[in-house]
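Visitor: structure for this input, please:
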Amino acid sequence: MSRSSGFTEIDVPDQSGKCFIVTGANTGIGFEVSRVLAARGARVLLACRDQAKAEAAMAAIRQKAPGADLSFLPLDQADLASVGAAAELTAREPRIDALINNAGVMTPPLTRTKQGFELQFGVNHLGTFALTSLLLPKLAQTQGARVVVTSSLAHRGGKIDWDDLNAEKNYSRLRRYSASKLANALFFFELDRRLRAAGSPVTAVGCHPGAAATELGRYLGPLQLLLPLTRLLLNTAAMGAWPTLQASTAPVMPGNYYGPTGFREIRGVSGEASRSADARNPQIARRLWDASIAMTGIDPGLPPA
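Guide: So this is what the prediction gives:
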């Protein structure tokens, strides 16, 4: 880092010769991460549901970084078949240096994925778990490759309802969102433990954007009216991307968690972030790992640490 105060996009080193997958890359933080990586010379695969939106994002990036090496990777994390197809396409790449799991949904009405899972848990966690698991062999071909998992400040209030993982009995938008973000934190925690125990060359780290003004808030309803009043307190999407960029490109400790270092980790330059006790609980993490395999039918093939 060029300053002792923290990490921003100006601290991202040259990425020439490297290849990154960024999920949910057509807008918000995913777009900003893709923009910076492309400007630093990386090849970036924009993994998105909508090809038209991905192409618009690529055009916008190329306006700022002419000659950027960008490609659209079809990916719908609400459909495990799409996840599998994306992993197969990715296998054709000469190398993958990092999988940046950024895609997510926040507080939608009760909705189901293609396989029938509650949407927030299905997209935010199970889709991330499945894609990462399928790409681990490809990532392991590149020394120093990383898996970056995006959690949230909301994980701190998250509790996983083990008796109702699929929201068949009750549904609270905010509680299910928090639970899905706790699942993200538990996933990279357990993934790190297992990768290190297996002697894998892949590093797993986590990040969170603080409180960023992005399109994730599209389901907040009347609360959206307050956003113009609170934007001064929030990170922009570009600022919210700093922890992801640090986790993806800076020297990191395996299993570490990065986020804004300002007041209550809401905004500011990136550095090490804090996690709840539940997010660092190996018993909960292992239980989630086993449940994720059972629900997706995809096994990363990593024995317990």
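
Visitor: make it CA atoms for all contacts and neighbour counts henceforth
Guide: Noted.

Visitor: what segments of the stretch 201-305 of the chain are helices?
Guide: 227-230, 237-240, 242-249, 282-296 (DSSP state H, counting those that start in this stretch).

Visitor: nearest to residue 266 among those helices would be which one?
Guide: When the helices of the stretch 201-305 of the chain are compared by C-alpha to C-alpha, helix 237-240 sits nearest residue 266, at 9.4 Å.

Visitor: could you pick out the longest helix of the chain?
Guide: helix 173-197 (DSSP state H).

Visitor: which residues in the chain form strands?
Guide: Applying DSSP state E to the chain gives strands spanning 19-23, 43-48, 69-74, 98-101, 146-150, 203-207, 257-260, 270-272.

Visitor: re the thing from before, got the angle between the longest helix of the chain and helix 282-296?
Guide: 100 degrees (axes from the mean of the first three to the mean of the last three C-alpha atoms, to 10 degrees).

Visitor: packing partners of helix 173-197?
Guide: In this structure, helix 173-197 packs against helix 119-120, strand 146-150, strand 203-207, helix 282-296, with contacts taken as 3 or more C-alpha pairs under 8 Å, 6 or more residues apart in numbering; DSSP states H and E.

Visitor: that helix to strand 203-207, inter-axis angle?
Guide: Using the same axes, to 10 degrees: helix 173-197 against strand 203-207 is 160 degrees.

Visitor: distance check, the closest residue to residue 32 other than its chain neighbours against residue 270.
Guide: Spatial nearest neighbour of residue 32, excluding adjacent residues (C-alpha to C-alpha, 6 or more residues apart in numbering): residue 238 at 5.5 Å. Noted for residue 238: a distance of 12 Å to residue 270, by C-alpha to C-alpha, to the nearest Å.

Visitor: please give the structure of this sequence too, so both can be compared:
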Amino acid sequence: MTSPRRPTRHVGPDQPRLDGHVVVVTGGSTGLGYFTSEHLARLGASVIIAARDADRAESARRSIELHVPGAQVQHVPLDLAHLDSVHDAGERLAALPRIDALVANAAVVALPDWSKPRAERGHRALTTADGLELHWGTNHLGHFALIAHLLPALIASGGRVVHVGSVIHSRVRQPADSVPRPDEAQSDLAKYARSKLAVMTFGFELARRLEAQRSRSAQRASSVVAHPGTAVDTLSPARAIAVNQPAVNPVTRTLVRSFAHGKHRGAMPLVTAAASPEARNGDYWGPSGWQQLRGRPARLSPHAAALDAEVAGRLITRSEELAGIRLPL
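Guide: Have a look, this model is predicted:
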């Protein structure tokens, strides 16, 4: 795994062509995942949108084909909050002739209803179909199971896994291997942050295991972590899908621009992590601007909590038990 370095900037125009490459993007039908899919299609990749809603995936496909003539886009059903769906999608995708990259982007962020009085918001016991806390079970465990299915194919092709983390991982005080209870007295945002720490811890541990594998394999599969900063619809180009610009006045737009960027910009660290020859196994990419909230992609250093190999080993063992699938490394 690579050691932290000074930020190295590398953005979209320098990306290589991906003609003939197959890239799976989870949650590729809306928001950040949509723009990641559009960028990758513009580079020539054949994009597979792995998403729950077939109608949204179809709308995303049409939008990408409109903005990228000749784009090749498919849809595979995937509900990361339902392990049966994850296993079905994993088996279907693993049977493809090739997969060159997986961008594990999809995530649930169950923010409270701010229109309600503070006393009525409370701590909600949200769960996946399998009874796990919704954020952790979807954002980490669902992707863990999908990656376990696809890893042999990715290793065979020398492919890449991109884990989408968050700058908020540095705020978590529990170890990454702690599994939150649905009824735990924490805010939804705190539970989301814990899920992202787990995502990143797994991503860096997978990089270490792939590095060890290289002594026994000619292929150079890699695991890279990236985060989008603060990416908002307000600053994003309008698309005929669920990525529409809210009507805001110029003053508000200027204020938002000071600490955020559009989702098309937020997608660029993910695209860099997936496609750039500068992105290496064990890297962490994100925006280079103020507090990593906006700006051009750069190689960054994660919080030390995401790099604890002992905790990561326990996290993987627990994830294997809960997901019902072993990581094939």
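
Visitor: picking that back up, quick check: which of the strands of structure 1 is nearest to residue 231 of structure 1?
Guide: strand 257-260 (15.6 Å).

Visitor: hang on, the earlier thing: need the helices of the stretch 201-305 of structure 1 in a markdown table (columns: mean neighbour count).
Guide: Formatted as a markdown table, the helices of the stretch 201-305 of structure 1 follow (neighbours: other C-alpha atoms under 10 Å):
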| stretch | mean neighbour count |
| --- | --- |
| helix 227-230 | 11 |
| helix 237-240 | 24 |
| helix 242-249 | 28 |
| helix 282-296 | 16 |
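
Visitor: looking at these, which is nearest to residue 41 of structure 1?
Guide: Using C-alpha to C-alpha, those put helix 242-249 closest to residue 41 of structure 1, at 12.4 Å.

Visitor: and the closest one, which stretch of structure 2?
Guide: Helix 242-249 of structure 1 corresponds to residues 268-275 in structure 2, going by TM-score structural alignment.

Visitor: which residues sit against the matching stretch?
Guide: Residues outside stretch 268-275 of structure 2 that contact it (C-alpha atoms under 8 Å, 6 or more residues apart in numbering) are 10-12, 15-16, 18, 36, 39-40, 101-103, 160-162, 164, 224-228, 279, 285-287, 296-298.

Visitor: try it again with 6 Å
Guide: Residues from elsewhere that reach stretch 268-275 of structure 2 (C-alpha atoms under 6 Å, 6 or more residues apart in numbering): 226, 279, 285-286, 297.

Visitor: what's the mean distance for it versus structure 1?
Guide: Its aligned residues in structure 1 lie a mean 0.6 Å from stretch 268-275 of structure 2 after superposition (mean C-alpha distance after the TM-score superposition for structure 1).

Visitor: quick one: map residue 18 of structure 2 onto structure 1.
Guide: Match for residue 18 of structure 2 (TM-score structural alignment): residue 15.

Visitor: contacts only, for that match.
Guide: Residue 15 of structure 1 touches 40-42, counting by C-alpha under 6 Å, 6+ apart.

Visitor: so residue 273 of structure 1 touches residue 259, yeah?
Guide: Yes: in terms of C-alpha atoms under 6 Å, residue 273 of structure 1 counts as a neighbour of residue 259; the distance is 5.1 Å.

Visitor: residue in structure 2 paired with residue 181 of structure 1?
Guide: With TM-score structural alignment as the criterion, residue 181 of structure 1 matches residue 196.

Visitor: how near is that match to residue 61 of structure 2?
Guide: Distance of residue 196 of structure 2 to residue 61 of structure 2, computed by C-alpha to C-alpha: 28 Å.

Visitor: more neighbours, the two?
Guide: The neighbour count for residue 196 of structure 2 versus residue 61, taken as other C-alpha atoms under 10 Å, is higher for residue 196 (29 against 25).

Visitor: residues near the nearest residue to the more buried one once chain neighbours are set aside, how many?
Guide: Of all residues not flanking residue 196 of structure 2 in the chain, residue 165 sits nearest, at 5.3 Å (C-alpha to C-alpha, 6+ apart). By the criterion of other C-alpha under 10 Å, residue 165 of structure 2 has 31 neighbours.

Visitor: tell me who's in contact with the equivalent of residue 165 of structure 2 over in structure 1.
Guide: Aligned by TM-score structural alignment, residue 165 of structure 2 pairs with residue 151 of structure 1. Contacts for residue 151 of structure 1 were tallied using C-alpha under 6 Å, 6+ apart; they are 181, 184-185, 208.
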